[in-house]
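**Student:** got a structure for you, letters missing:
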């Protein structure tokens, strides 16, 4: 399974079903279940399904606060040249976070399957 690195407080909002869009500067073709890793923690905190990825216009971004959680005073412009909403569903918060070894250079994704073989 792939693990997506997400900073606090965004990961907490996702895992508590209060944020269903992860805003990124790139598209993703990944669909299905992924793990969620809290940046800097060395721990996997839960999982979620990626349902879709779509490019957003400024207007879509501005009227969609309930999905991405970014306050309107910070939405006068798009955060990236091309801004994408990774549409998330079915969050699952683990009772106990699971430690993992963070590979050098990993910024967005971690291949957790490789961890089992080392």
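**Tutor:** Thanks, I have it. A quick note: this is a predicted structure, and the numbers were derived from the prediction, not measured. Numbering: from 1, shown residues only.
**Student:** Please make it C-alpha for all contacts and neighbour counts, starting now.
**Tutor:** OK.
**Student:** Looking at the protein, which strand is longest?
**Tutor:** strand 83-99 (DSSP state E).
**Student:** Other residues contacting that strand?
**Tutor:** 14-17, 20-28, 42-57 (C-alpha atoms under 8 Å, 6 or more residues apart in numbering).
**Student:** buried sites along it?
**Tutor:** 83, 84, 85, 86, 87, 88, 89, 91, 92, 93 (16 or more other C-alpha atoms under 10 Å).
**Student:** still on that earlier bit, kindly write the ChimeraX command that selects the buried subset of the contacts of strand 83-99.
**Tutor:** Burial among the contacts of strand 83-99 is assessed by 16+ other C-alpha under 10 Å; the matching ChimeraX selection reads:
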select :14,15,17,20,21,22,23,24,27,43,44,45,46,47,48,49,50,52,53,55,56
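**Student:** Take this one as well and set it beside the first:
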């Protein structure tokens, strides 16, 4: 599926939060309802954006998962336990195995053919543009940023790479050049007072992730600053990958006027500290 200098000629349309999880390295299995025989480097298209935001190698297609297999492989497909029954019922049980996911330095617009749903054959101009924007693995981007910290003001942050398409965002209060990622809010997040952190798992130390209840709390705690909102210390409930304290998250949602479909930036400000702020685009 590659032609011009290895640039992909086909793109896969992927919705949030899954595409950000793929680009962050938190998800290596893209779950689909049908098998595929295609292999090679593909473009990653953020659904309803009109933009190619990254590429990945499609290396395999596995047998359908049952409930037990889906539960045992959540670290690969990224579907939270609470969503897995819905995924099984909808038939999203076939893993398409991806590797070497890379975010483009800048998104590439493409022409979406009428009727295309999952796969898109890219027009030549899009393929040429992708070839001209050599993508880097996110780990390499982070390493380069750390190595050149003095020049970080001009570096491209992870949040800028994986931010959903839209008008230029207003600057976030006190959000600087630290390693960060973007999480899209669901209706369930707003109603239940939590943010799914699986897409930004790479920001979290292993020892702040505990079990499903307070009796199985993690040995270490995170300091989390909400802007606007309180600063708290808490661990992460590992079954759902959410902050264990939900009250402060609700307070943040109310203060920020957060709505379903909006995005939050999660930034690591220290080894055991995060900042969380709403990513609002100019209207």
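**Tutor:** All right, it came through fine. As the structure is a prediction and not an experimental result, all values here were calculated from the model.
**Student:** Include distance to residue 61 of structure 1 when you put the buried residues of strand 83-99 of structure 1 into TSV, please.
**Tutor:** Shown next, in TSV, are the buried residues of strand 83-99 of structure 1 (distance: C-alpha to C-alpha, whole Å):
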residue	distance to residue 61 of structure 1
83	9
84	9
85	9
86	12
87	13
88	16
89	19
91	22
92	26
93	27
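**Student:** from the residues you listed, which two are the most distant?
**Tutor:** Farthest apart among the buried residues of strand 83-99 of structure 1 by C-alpha to C-alpha are 83 and 93. That separation is 26.7 Å.
**Student:** quick one: contacts for residue 43 of structure 1?
**Tutor:** Residue 43 of structure 1 neighbours (C-alpha under 8 Å, 6+ apart): 37, 97, 98, 99, 100.
**Student:** Among the residues you listed, find me the one that's closest to residue 10 of structure 1.
**Tutor:** Using C-alpha to C-alpha, these come closest to residue 10 of structure 1 at residue 37, 11.1 Å.
**Student:** Mind telling me what the closest one corresponds to in structure 2?
**Tutor:** Matched to structure 2 by TM-score structural alignment, residue 37 of structure 1 sits across from residue 45.
**Student:** Tell me the helix or strand right after the helix or strand residue 22 of structure 2 falls within.
**Tutor:** Secondary structure assignment for residue 22 of structure 2, by DSSP states H and E: helix 18-24. Next helix or strand after helix 18-24 of structure 2 toward the C-terminus (DSSP H and E): strand 29-32.
**Student:** Pull out the buried positions in whichever helix or strand comes after that next one.
**Tutor:** Downstream of strand 29-32 of structure 2, the first helix or strand assigned by DSSP H and E is strand 40-46. By neighbour count on 16+ other C-alpha under 10 Å, the buried set for strand 40-46 of structure 2 is 41, 42, 43, 44, 45, 46.
**Student:** Fine by me, we can end here.
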